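**Q** Got a predicted structure here, sequence first:
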Amino acid sequence: MQPDTANKLRGAYWLKPPRVAYEAKGIAPDAKENRFYYYRLAVRLDEPSSLRLSISANTRYRLWINGQPIGSGPLKGDRWRHYYETLDVSSSLRAGTNIFAVQVWSLNTYMVNDSTSSDQPLYSMTSLPIGPRLAVAGTCLNEAGETLADLTTGKADWQVMADDAVSFYSDDSYTIFMGAIAERVMAMQLPEGWKHAEEPGGTWFAAEKGDPCLGRSDPYPYYIVPQLPLLERPVPLLYEENRPFVREMPIRQDDLQPFCFPSLSAADDEVQIPPHTHAVVELDAGELTTGYLFYPLNLGEGSRIVFRYAERYFQRDDIKANAVRDDAANGVILGMEDVYDPSGRAEIYEPFWLRTFRFIRIEVRTGAQPLRLRRPWYRESAYPLEAKSVVASPESWVEPLWKVSLRTLQMCMHETYEDCPYYEQMQFIMDTRLQALFTYSVGGDIGLVRKALEEFHNALLPEGITQNRYPSAMVQIIPSFSLHYIDMLYDYYWQTGDADTVRRYRPTVDAILDWFDRKIGDSGLVEQIGYWEYIDWVAEWEGGMPTAGKEGPSAIHNLMYASALRTAAKISAATGRSQVGEEYEERAKRLMSRIERLCWSEERGMYREGPAFEQYSQHAQVWAVLSGLCDGDRAKQVLNRALDDPKALQCSFSMAFYLFRALEKAGLYERTAELLQSWVGLLSLHLTTLPETPTEPRSDCHAWSALPLYEFTHCMLGVQNTRPGWQALRIEPHTLDVREMSGELSTPSGIVSIAWLRTDTSFEVSGKVPDGIPFHVRWGDKIDRYYPNGGAFRESIQLNAKSMEGRK
């Protein structure tokens, strides 16, 4: 990610509230609390105009023009990168007065460093607690290119006021790790009509001109990095699309009065709640989503409304049960809540941050005045992932599983990849490596992949290990996640052929591997790693950490380290450092020799969790295969034992990708058919996205579970890359227990189309590869045909025939 060569905010200044704006609300100007501030500008336009607007804020903003929501930002950054967006908002302008309204959320990052405090998102990062800042640059132009109005901060007459209507709160049950903090709103104290009215309510003050807006490439005194070093957003804007709720859910609580909207399709649909009434409605969006809510209401002074957001219905008698997600008859909606006290005026409540939900619950307690509610709606918002790959099959589960897997990936992509949109909304390395692979699989834009590679590089700590999640206001370290970064970097090279980007991040690879090398103890193995030694959510492991690590070396950590060394050797060779690659290979061989001698159990035919530590897991056998410690028939033996031994600790969804890759490498991919049933079985629970774990899901949308996106395209359709940048490939379908499948895989070289059909007596595969791309077609030991120039192909074989030759 290169610095800006043209800072589009150059010439603008950071605006801030004047002292009197703080004093009007009884706020000390140097207060570090988190709160909203409102900025607005009225612009008169007497003829049609165009406007490209660049905008940023500290720390977050949401922009409206003439009362219509336009977008949010800035893109998540860190101390060294504060982003701005540039938007073409010409279509939002009108003849007459135009109101530009910006709500700024001023966050104090340092408050997060208190681990007992959770009053702001952990992912929020800013340089200093400098308070609310807004920067805008843009001129309205007529058709002749003449300037009609200049909106640039420091030049235009922007107004500002501080908020005392909204407070933020969290609780240990649902919001302690939430990416979006819940709101309590006293609507009477909101400035009436501030987003659209020429004469809004509230007391407004002229915004004060602060520091100039400096970009990364702008000259500044003594080369001191500015507080908010500006870069233009390097990835697309999130889309926002209006969506309705699709149905009302039945209410099964005797002490509450259900209410309903006459129609969910009429925009002006309205229901009136009588005075002194306790009433509720629950709505279904039809699928798990992320977006901005709109709650239109009128009257209701003295009322209180609680808006609750949930991914699912929880069973009343066991909230951890893996039950049908839309079972309202036996379930209850639990989750984070916004609390709103209406003003008695006609108003629309819009929570500032996007919410994650499939179901919402609106619970009303009216006072002496009735409350009128119009049906709510939402603007779905996420990264504009355009999935170009498709999969089809007559099998009843294939396409539904593809759909929910794709939805899972989509809803975990916003300004970064996210572990889950409902809770942390944070970018973890292990999760992101898998999400990047799934993005490649569906042929999506890889802007977030490149951004993540840069961000995890920025997450490197002075001691040589990376933070396990980034951007993050609080430092957390899971050492094994740094090893996943090395795999992610090599994946990127294999997908794109972009050696320059990989070369840029080689120092991070070196630092990580040297950090692990310094952890080698007297046994010759890595031990006493420290920090959070997480590997996978295994019930027998406290906090997901192999128990062996408490007493000495963990075989899994050592095998992962050996695998990372060998991947780093490939990176070094691909980027002109073959001698370093040879060193990494030698280190891996020494390490694997020690693992073989100290951890192999001849009696069990598997690798122990540690020297003299008699516990066995699928994980150790998987990484023994992936690292190359065992291969051939021995690899088959250890993996079969790991799958068949009921005492072997099992891989959860987070490690399933690696289990599948080990089986594929060992020639045992057919065994994934039984493992895929863990995903297929979830369809009966009416999930629209895939959960964090298969049995006791904390989150119902966790993209490391979207594994079918990879398996269907690369293994079942069988399209595999064999040269960096997809300059050559192999088509080798694994049919498992499926009779027929077809689809398209979008690659950097173009679309690869595949269709295959298996009967009891024959197998046929056909398709097309982009011209000029050489490829092999293989199927077991029956078909092996090379096509040097790409193009269409067709191969078939009679399974009872002796001949192994297919026909074109």
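**A** Everything's here; your move.

**Q** use CA for all of it now, contacts and neighbours both
**A** OK.

**Q** all helices for the stretch 351-500 of the chain, in order.
**A** 398-411, 429-442, 447-458, 479-496, 499-504 (DSSP state H, counting those that start in this stretch).

**Q** just checking, what packs against the lengthiest helix in the chain?
**A** The longest helix of the chain (DSSP state H) is helix 578-599. In this structure, helix 578-599 packs against helix 555-574, strand 606-610, with contacts taken as 3 or more CA pairs under 8 Å, 6 or more residues apart in numbering; DSSP states H and E.

**Q** ok, and here's another one to check against it:
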Amino acid sequence: MRGFFRNVILPLSLYCLMIISVSAQIRLAGYQQARINPELFQHHWAARWISVPDAPNNAYGVYHFRKSFDLAARPEHFYVHVSADNRYKLFVNGKLVSLGPARSDPYNWNFETVDLAQYLKKGSNLLAAVVWNFAEYKPVAQMSFNRTEFLLQGDTAAEQVVNTDATWRCVSNSSYSPWQKPVYGYYVAGPGESLNAQQYPWDWEKSTFDDSSWPQAHMGLPAATKGRRDYPGRLLVPSPLPPMEMVQERLTQIRLTEGLEKPSSGFLKGKKNLTIPAHTKVRLLLDNEQLTTGYLSLQFSRGKDAEIRICYSEALYSDSLTHAKGHRDQIEGKFFVGYEDRVQADGGSNRDFTSLWWRTYRYINLLITTGDEPLVLKDLFGTSSRYPLQQETTFSLPERKDLQQMLDIGWRTARLCANETYMDCPYYEQLQYFGDTRIQALITLYNTRDPWLVKNALEQGRQSMVADGLTMSRYPSNLHQFISSFSLLWLGMGYDYYRYRDDAAYLKTLLPAHRQILSWYEQWLKPDYSLGYVPNWFFADWAGSFDYGEPPREKDGDSAFQDLLYLMSLQMAAELEQNLGMPALAQHYQTLQTNLKKAIYQHYWNPEKGLLADTKTQRSYSQHVNALAVLADVVEADQAKQVMQTVLSDRSLTQTTIYFRYYVNQALSKAGLGDLLLDHLQLWQEQMKLGLTTWAEMPEPSRSDCHAWGSSPNIEFYRIVLGIDSEASGFKKIRIAPALGTLKQASGSMPHPAGTIKTQYTLNAQGKLTARITLPSATSGTLHWKGKTYPLQEGPQVLEL
């Protein structure tokens, strides 16, 4: 493992996936055209799933596999397809070339395609893989076939010399064991690692290592892609995602030292060793200055029997009862709580511990206890791991420099919550919750040209569906959970994709799943078309007065929130069916929504308050319900404007947290009050005052310091302030309706399927607007300003209004 991740950047060209139409079961195209032999979709593979002989099924274990082979010459290409259960890291001649498989489920088990050519040489070559199974300790987001196995298949006859079979050698690595330290709050992201360096087979991935004592691999089933008849194993599909972005990151400073004089800055820069004397206990508190996700590498020598504990935390804590953290930069009077990795040194030279799975941290607490021999720390650094989203937006408000910082924090949060799936949080759960993901997907659509992660989320929502008709709340997940509202929000994510990307063929495949969800809901309708008691958790927001995130509901299920979310889903589904599916079904949804809208207004509207109540008893009122009422057109025009003014001013209403503020801000814009957006960003400003570098799950005290559901300004500064929105499916028509408030200047741009949309606005002292707008080729649009509409054409144009 020495030098395991130093200066590693995995280029996208290493991972080759294919846009295929071989079988209807494979619904996602790969992120780029690539080489996958079509015969691999028609027959069982020659490669076998292999394992270490006598290794127990569904038990914690770390295993190594090696294969030496000769080449007459270095090839131009050498494609292989690789997978494992649970996870693998693949090396070629000592260099890391692939990690995976991307998280999925046994009925859609991903394999990565890699071109190994640039790592090969004439003569002898070595493939080596580490495969691990965390079994009962595995993250909830990790699914498994309950057998630890490895698979590698050459693409054509030229590459099949490396197919996994009995010619591979293997060994069980007994140096690893799970290491679990408790943290505050719900944590399901997997164990830490304890490594006894005396038992580790150092340099196992290098050609100089002697594996002659290792046994031959046990051969299991031949591999097969999804769609093979009566196949009892994992159903293989090409991973639809590019490899994760991996770049070296260095911790920036040592904030606290105990038991040792403060080291020089050269240690963190990788330029100077740090020696810990024998019989010494040392604590180093290291600060990355901003939250990150990545693999931590510790390189060391000597120090036989020394214990090294590497502890990870998003922030330090100031209160053990409330779990408050205070200002994230401050360490005085605070204490450390976080999960850990542990290494027991063997006294050898040039050891390198790199965690099998990536970690989330701002602070690293390094705890070292040495024995009879000094320990030499040679380097400590991280290698980031996140989905390779490329931001393609620009934004400039000369009068509000703070908003750029807000966008930077939001983008960092979105990046850290995007890996092999979208994630609610990278530290605690790493689960793809579809309520969170709807916002995360729209951030992707507004800020990047990448379609793969959005489509992967849509597909995994469909894959999670059960016979009842609902998606699971989160997926992939080995622990089933159902949040009824999140099935509707997953449908909404498909509708968002319909509006912002031109991909009708794929969207049509989602319609049967939409129909199942809405059919499930329809069974709970009362005679007046409102919903009765809908089963499962009906999460809305972590609002203070909500019971574990659920808005008020009466015993018979009566709930305005529930009815409104269903109404909005009917509206979206009707449009999708009308344009892509079954017009007769669209008419059915139209009938349902017409009657439901009447019932909602009749049951929940309070004319004296000018608001909709949470239930028919009208005992409580919330920002949530009234924002949804505006979005669902239950209240419109001047009435909608009045409702939203009250939503902003009446503090007696149940207030939204950072998550549901996304819907409140949308409702502001729809009610014609978008000019107020920049004056109501307190939820984000309060977190900035606390020194957060990513948006927290909820107001202080918050369990998680990184939840991308709070990054909605990275949508709304473009959609509301700059006013850029889709006015037709596939973004074929563009609506520009800036809401500048008191601003005199604003400019920015965002990606569009056909190019880039650019805007620049200047307001003079007399209130006259100069709008410079560029639309992509083959598009048209409209500019909306002060109640008037102006046509826009492709290319640049200037309007004086």
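**A** That came in fine, so what should we check first? All values derive from a computational prediction rather than experimental measurement.

**Q** Overlay the chains and give the TM-score.
**A** Here the TM-score for the pair of chains, by TM-score structural alignment, normalised by the length of structure 2, is 0.90; 762 aligned residues with a CA RMSD of 2.4 Å.

**Q** And the strands in the stretch 651-800 of structure 2?
**A** Secondary structure of the stretch 651-800 of structure 2, counting by DSSP state E, counting those that start in this stretch: strands at 724-726, 733-736, 745-752, 755-763, 769-775, 780-785, 788-792, 795-800.

**Q** Redo those strands as TSV? Include mean neighbour count.
**A** As requested, these are exported to TSV (neighbours: other CA atoms under 10 Å):
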stretch	mean neighbour count
strand 724-726	22
strand 733-736	22
strand 745-752	21
strand 755-763	19
strand 769-775	19
strand 780-785	18
strand 788-792	13
strand 795-800	13
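
**Q** what's the most buried one of the helices of the stretch 351-500 of structure 1?
**A** helix 429-442 (a mean of 25; mean count of other CA atoms under 10 Å).

**Q** so where in structure 2 does it end up aligned?
**A** Using TM-score structural alignment, the residues of structure 2 aligned to helix 429-442 of structure 1 are 434-447.

**Q** Check the mean deviation of that stretch from structure 1.
**A** After superposition onto structure 1, stretch 434-447 of structure 2 sits on average 0.7 Å from its aligned residues (mean CA distance after the TM-score superposition for structure 1).

**Q** what's the single longest strand in structure 1?
**A** Longest among the strand segments of structure 1 by residue count, using DSSP state E, is strand 278-299.

**Q** Superposed on structure 2, what's the mean shift for that one?
**A** In the superposition against structure 2, strand 278-299 of structure 1 averages 1.5 Å from its aligned positions (mean CA distance after the TM-score superposition for structure 1).

**Q** Give the aligned equivalent of residue 530 of structure 1 in structure 2.
**A** In structure 2, the residue matched to residue 530 of structure 1 (TM-score structural alignment) is residue 535.

**Q** sorry, back to before: please tabulate the helices of the stretch 351-500 of structure 1 in CSV, including the columns distance to residue 607 of structure 1.
**A** Formatted as CSV, the helices of the stretch 351-500 of structure 1 follow (distance: least, CA to CA, whole Å):
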stretch, distance to residue 607 of structure 1
helix 398-411, 33
helix 429-442, 24
helix 447-458, 32
helix 479-496, 19
helix 499-504, 33
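
**Q** and of those, who's closest to residue 632 of structure 1?
**A** Comparison of the helices of the stretch 351-500 of structure 1 against residue 632 of structure 1 by CA to CA identifies helix 479-496 as nearest, at 22.9 Å.

**Q** which residues in structure 2 does the closest one match up with?
**A** Per TM-score structural alignment, the counterpart of helix 479-496 of structure 1 in structure 2 is residues 484-501.

**Q** What is the distance between that stretch and the centre of its chain?
**A** Its chain's average C-alpha position is 16 Å from that of stretch 484-501 of structure 2, according to CA atoms, centre = their mean, to the nearest Å.

**Q** next one: stretch 267-275 of structure 1
**A** 37 Å.

**Q** just stretch 693-702 of structure 1 next, same as before
**A** 15 Å.

**Q** Over in structure 2, find the residue span that stretch aligns onto.
**A** Aligned by TM-score structural alignment, stretch 693-702 of structure 1 corresponds to residues 698-707 of structure 2.

**Q** What residues sit buried inside that stretch?
**A** Using 16 or more other CA atoms under 10 Å as the test for burial, stretch 698-707 of structure 2 gives 698-701, 703-707.

**Q** cool, stretch 365-384 of structure 1 as well?
**A** Here stretch 365-384 of structure 1 shows 365-367, 369-384 as buried, counting by 16+ other CA under 10 Å.

**Q** How far does it stretch from one end to the other?
**A** End-to-end distance for stretch 365-384 of structure 1, by CA to CA, to the nearest Å: 39 Å.

**Q** Where in structure 2 does that stretch align, residue-wise?
**A** Mapping stretch 365-384 of structure 1 onto structure 2 (TM-score structural alignment) gives residues 369-388.

**Q** Might you calculate how far that stretch sits from the centre of the chain?
**A** Per CA atoms, centre = their mean, the displacement of stretch 369-388 of structure 2 from the mean C-alpha position of its chain is 27 Å.

**Q** next one: stretch 180-189 of structure 1
**A** Taking CA atoms, centre = their mean, the mean C-alpha location of stretch 180-189 of structure 1 is offset from the chain mean by 26 Å.

**Q** which residue numbers in structure 2 go with that stretch?
**A** Going by TM-score structural alignment, stretch 180-189 of structure 1 sits over residues 190-199 in structure 2.

**Q** do the same with stretch 587-596 of structure 1
**A** Against structure 2, stretch 587-596 of structure 1 falls on residues 592-601 (TM-score structural alignment).

**Q** Tell me roughly how far the matching stretch lies from structure 1 on average.
**A** With structure 1 overlaid, stretch 592-601 of structure 2 shows a mean distance of 1.8 Å (mean CA distance after the TM-score superposition for structure 1).

**Q** Please tell me I have it right and residue 407 of structure 2 contacts residue 712.
**A** No: using CA atoms under 8 Å, residue 407 of structure 2 is not in contact with residue 712; the gap is 9.3 Å.

**Q** against structure 1, where does stretch 234-248 of structure 2 fall?
**A** Using TM-score structural alignment, stretch 234-248 of structure 2 corresponds to residues 228-242 of structure 1.

**Q** Contacts for the matching stretch, please.
**A** 1, 3-4, 7-8, 71, 75, 79-86, 126-127, 213-216, 291, 377-384, 414-415, 447-448, 451 (CA atoms under 8 Å, 6 or more residues apart in numbering).

**Q** So what touches the helix or strand just after the longest helix of structure 1?
**A** On the C-terminal side of helix 578-599 of structure 1, the closest following helix or strand by DSSP states H and E is strand 600-601. Here strand 600-601 of structure 1 makes contact (CA under 8 Å, 6+ apart) with 606-608.

**Q** with these in mind, which one is nearest to residue 551 of structure 1?
**A** Comparing these against residue 551 of structure 1 with CA to CA picks out residue 608 as the nearest, at 13.2 Å.
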